[in-house]
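**Student:** Below is the sequence, then the predicted model.
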Amino acid sequence: MRLGFVGTGNITEAIVTGLCTSSTPPGEIWVSPRNREKADSLASNYRGVVNVANANQTVLDNCDVVFLAILPQHKEEILPSLVFREDHIVVHLLAGTTIPEMVPLVKPAWRIVRAVPLPCTAIHVGPIAVFPDHEVVSSLFDPLGTVIAVDEEAKLETLAIITALLAPYYAMVETVVNWGEKQGIDRKDAASYTASMFGALSVIAQSRADGDLATLKKECMTPGGLNALAMEIIDSKGGFENIIPALEAVKEKVS
């Protein structure tokens, strides 16, 4: 199956890297020339698989599945000039843009799947939200992480909002690492230990099929213990409720 990418930014780079380094790499990928440096880098890294098109239309002419990875504010500028085929499967990655909004921009193509991949798809980990579920699209994403197919587009939009916490998460980890370094720990060791600890906690949380994270929190807090003390201090300073206004602000921005 031939894949094409209109838009060659960070997410395209991550998806293509993940696909090409998976156990079942695609036979042919076409990327648009808009970001020439990234496009040429991908073609150089994955010779014989990744091809740099001379125009966006060339991408569409040479693919069966087309990933739209352009900035949402550019969709009216770029998409109307492209000629889609009825047999195209369109994977749309544009933030804040619903499938009904995309329909007139990609017709006569009618199979449209909206997806929210993350940069970590490059190393085959992390969630990939999709709507609606589609066998071909899910099979492409399966090697790149955990595919979460939702039954309503509104649910996908909520999951997409949560991705705005990538930078805050790294900021939290950085804060811990900075503190460790000030205590005399080598920065690399502090970063490795902290990231590994949070990674392990995420694996445990993901294993809870019922989503009961409150129980996990309680299990970590021995009365009078260190975790209980840390939780008490954090709660007294406003706790993690400060995350909610951030999520609401992102929701308003993409609505």
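**Tutor:** Nice, thanks for sending it over.
**Student:** all contacts plus neighbour counts: C-alpha atoms, from now on.
**Tutor:** Will do.
**Student:** what's the burial count for residue 148?
**Tutor:** Close neighbours of residue 148, defined as other Cα atoms under 10 Å, add up to 18.
**Student:** Which secondary structure state does it sit in?
**Tutor:** For residue 148, the secondary-structure state derived from DSSP: H, G, I helix; E, B strand; the rest coil is strand.
**Student:** That one reaches residue 130, doesn't it?
**Tutor:** Yes. Between residue 148 and residue 130 there is a contact under Cα atoms under 8 Å: 6.2 Å.
**Student:** Chain neighbours aside, what residue packs nearest to residue 46?
**Tutor:** Among residues not flanking residue 46 along the chain, residue 20 sits closest, at 7.0 Å (Cα to Cα, 6 or more residues apart in numbering).
**Student:** What distance do you get for that neighbour to residue 207?
**Tutor:** Residue 20 sits at a distance of 28 Å from residue 207 (criterion: Cα to Cα, to the nearest Å).
**Student:** who has more neighbours, these two?
**Tutor:** Applying other Cα under 10 Å to residue 20 and residue 207 shows that residue 20 carries more neighbours, namely 21 against 10.
**Student:** you'd agree the more buried one is up against residue 28?
**Tutor:** No. Between residue 20 and residue 28 there is no contact, the gap being 9.8 Å when judged by Cα under 8 Å.
**Student:** Mind listing the shared neighbours of these two?
**Tutor:** For the pair residue 20 and residue 28, residues contacting each of them under the criterion Cα atoms under 8 Å, 6 or more residues apart in numbering are residue 49.
**Student:** which stretch of helix or strand covers residue 192?
**Tutor:** If you go by DSSP states H and E, residue 192 is part of helix 187-207.
**Student:** Wait, residue 131 touches residue 152, no?
**Tutor:** Yes. Taking Cα under 8 Å as the definition, residue 131 is a contact partner of residue 152 at 6.9 Å.
**Student:** If you count surrounding residues, which of these two has more?
**Tutor:** Neighbours per residue, other Cα under 10 Å: of residue 131 and residue 152, the larger number sits with residue 131, 25 against 11.
**Student:** ok, now how distant is that one from residue 207?
**Tutor:** Using Cα to Cα, we find residue 131 at a distance of 23 Å from residue 207.
**Student:** ditto for residue 45
**Tutor:** Residue 45 sits 35 Å away from residue 207, taking Cα to Cα as the criterion.
**Student:** Next: residue 106.
**Tutor:** For residue 106 relative to residue 207 (Cα to Cα), the value is 39 Å.
**Student:** take the one below as the second:
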Amino acid sequence: MSVGLPRVGIVGVGTIAEALVTGMCAGGERRADFLLSPRNTEVAHRLAGRHRSIAIAADNQGVVDGSDIVFLAIRPQVARQVLSPLIFRAEQRIVSLVATFDVERLKPLVAPATTIARAVPLPPVADRLGALTLYPPLPEIAALLDGLGRLVLLDREADIDACLAVTALMGSYFGLLDSVSDWLSSRGLGDDRVRPYVGAIFNALGATAQARAADGFDRLAIEHSTPGGLNEQAWRELKSAGWTGLVRETLDLIHDRVRGQATLDDTLPSNRNQNGDRRG
């Protein structure tokens, strides 16, 4: 253990936690000494084998006992079960990655610790790409996350809930690319050409969106839609079919779930049949 470095514990070592730790250790950088829970043995040992700043605790209580800052990277469904037996210390800082737990809901589970932050990193932070959010903007936590992508510091917990809802569109994004790829494949193009082609198009558009975000995406939509051209027609047809409205309605539903006002079983009215059942 290095003198002067924060001791950071990770309770729950899944996909997001692996990406987060990988990003913080990228390029041999040593931002902290990390102590991982042993539950996901394969991931924990893979990380420990790559980075000298990482150790594996005997159990979750060992992670808490050996850490100044504790990241909670567990699923909401098991959060209460995992956290209730653990004994925290008053001076510890807690960073929750638990999607649907606000600070008030976490307080009794980590007491007597009272310094609680919420962060939303995404898988690309492993390569220091994409975006991640932090509420509140605690300097010590921000220093750990800085440079892992575009770090957005938030002053209101409501803002992190809204940003969290938007992250639910990752699967939809790749689903869109899959639909485009399937259409091309049905025209006789092989997957070895189709997928790199589609990936390259959308990768370039993503780079444009990031570089010119200040211009406004509505302006970019106009610039990429020549009057009377193919792009203008495609965008017109998708909007007329209600595509943009469905995105907003879906985000409203996900946002309600993040805030505990909806569940996994809730769905949009348009996705129910006359009997009120979910469409297959």
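**Tutor:** Cool, the structure landed. Everything quoted here is computed from the prediction, not taken from an experiment.
**Student:** mind checking what the residue nearest to residue 46 of structure 1 lines up with in structure 2?
**Tutor:** The pairwise alignment with structure 2 assigns residue 20 of structure 1 to residue 25, based on TM-score structural alignment.
**Student:** same check, this time on residue 202 of structure 1
**Tutor:** With TM-score structural alignment as the criterion, residue 202 of structure 1 pairs with residue 206.
**Student:** Grab the nearest non-local neighbour of residue 163 of structure 1.
**Tutor:** Spatial nearest neighbour of residue 163 of structure 1, chain neighbours left out: residue 118 (8.0 Å); criterion: Cα to Cα, 6+ apart.
**Student:** mind listing what the alignment partner in structure 2 of the one you found touches?
**Tutor:** In structure 2, the residue paired with residue 118 of structure 1 is residue 122, using TM-score structural alignment. Listed by Cα under 8 Å, 6+ apart, the contact set of residue 122 of structure 2 reads 16, 19, 130-132, 167.
**Student:** tell me the two of those that are most distant?
**Tutor:** In terms of Cα to Cα, those reach their longest pairwise distance at 19 and 167, which sit 15.4 Å apart.
**Student:** For these two, indicate the residue with more neighbours.
**Tutor:** Counting neighbours by other Cα under 10 Å for residue 19 of structure 2 and for residue 167 shows that residue 19 has the greater number, 22 against 17.
**Student:** by contact count, what packs against the helix or strand where that one lies?
**Tutor:** When secondary structure is defined using DSSP H and E, the element that contains residue 19 of structure 2 is helix 15-24. Contacts of helix 15-24 of structure 2 with other secondary structure elements, assessed using 3 or more Cα pairs under 8 Å, 6 or more residues apart in numbering; DSSP states H and E, are made with helix 41-50.
**Student:** Would you check the span in structure 1 matched by the following helix or strand past the helix it packs on?
**Tutor:** Next along the chain after helix 41-50 of structure 2, taking DSSP H and E as the criterion, comes strand 54-56. Residues 50-52 of structure 1 are the counterpart of strand 54-56 of structure 2, counting by TM-score structural alignment.
**Student:** Against structure 2, what's the mean shift for that stretch, could you check?
**Tutor:** When structure 2 is superposed, stretch 50-52 of structure 1 averages 1.6 Å from its matched positions, counting by mean Cα distance after the TM-score superposition for structure 1.
**Student:** Quick one: distance of that stretch to the chain centre.
**Tutor:** A distance of 22 Å separates the centroid of the chain from that of stretch 50-52 of structure 1, by Cα atoms, centre = their mean, to the nearest Å.
**Student:** now what about that stretch, what contacts it?
**Tutor:** The contact list for stretch 50-52 of structure 1, computed with Cα under 8 Å, 6+ apart, reads 28-33, 39-40, 42-43.
**Student:** who wins for neighbours among those residues?
**Tutor:** With neighbours defined as other Cα under 10 Å, the most crowded of those is residue 31; it has 33 neighbours.
**Student:** which residues touch that one?
**Tutor:** Per Cα under 8 Å, 6+ apart, neighbours of residue 31 of structure 1: 4-8, 39, 50-53, 59.
**Student:** Could you measure from the aligned residue in structure 2 for it over to residue 45 of structure 2?
**Tutor:** Aligned against structure 2 by TM-score structural alignment, residue 31 of structure 1 finds its counterpart in residue 36. Distance, residue 36 of structure 2 to residue 45 of structure 2, using Cα to Cα: 9 Å.
**Student:** In structure 2, what stretch matches stretch 159-166 of structure 1?
**Tutor:** Under TM-score structural alignment, the alignment places stretch 159-166 of structure 1 onto residues 163-170 of structure 2.
**Student:** All the helices of structure 2, residue numbers only.
**Tutor:** Under the criterion DSSP state H, helices of structure 2 are mapped to 15-24, 41-50, 60-65, 79-83, 103-110, 139-145, 157-166, 170-185, 191-211, 217-223, 230-240, 243-258.
**Student:** which one of those lies closest to residue 90 of structure 2?
**Tutor:** When the helices of structure 2 are compared by Cα to Cα, helix 103-110 sits nearest residue 90 of structure 2, at 9.0 Å.
**Student:** equivalent range in structure 1 for the closest one?
**Tutor:** Taking TM-score structural alignment as the measure, structure 1 aligns residues 99-106 with helix 103-110 of structure 2.
**Student:** average gap between the matching stretch and structure 2?
**Tutor:** Aligned to structure 2 and superposed, stretch 99-106 of structure 1 gives a mean residue distance of 1.5 Å (mean Cα distance after the TM-score superposition for structure 1).
**Student:** Kind regards, and thank you for your time.
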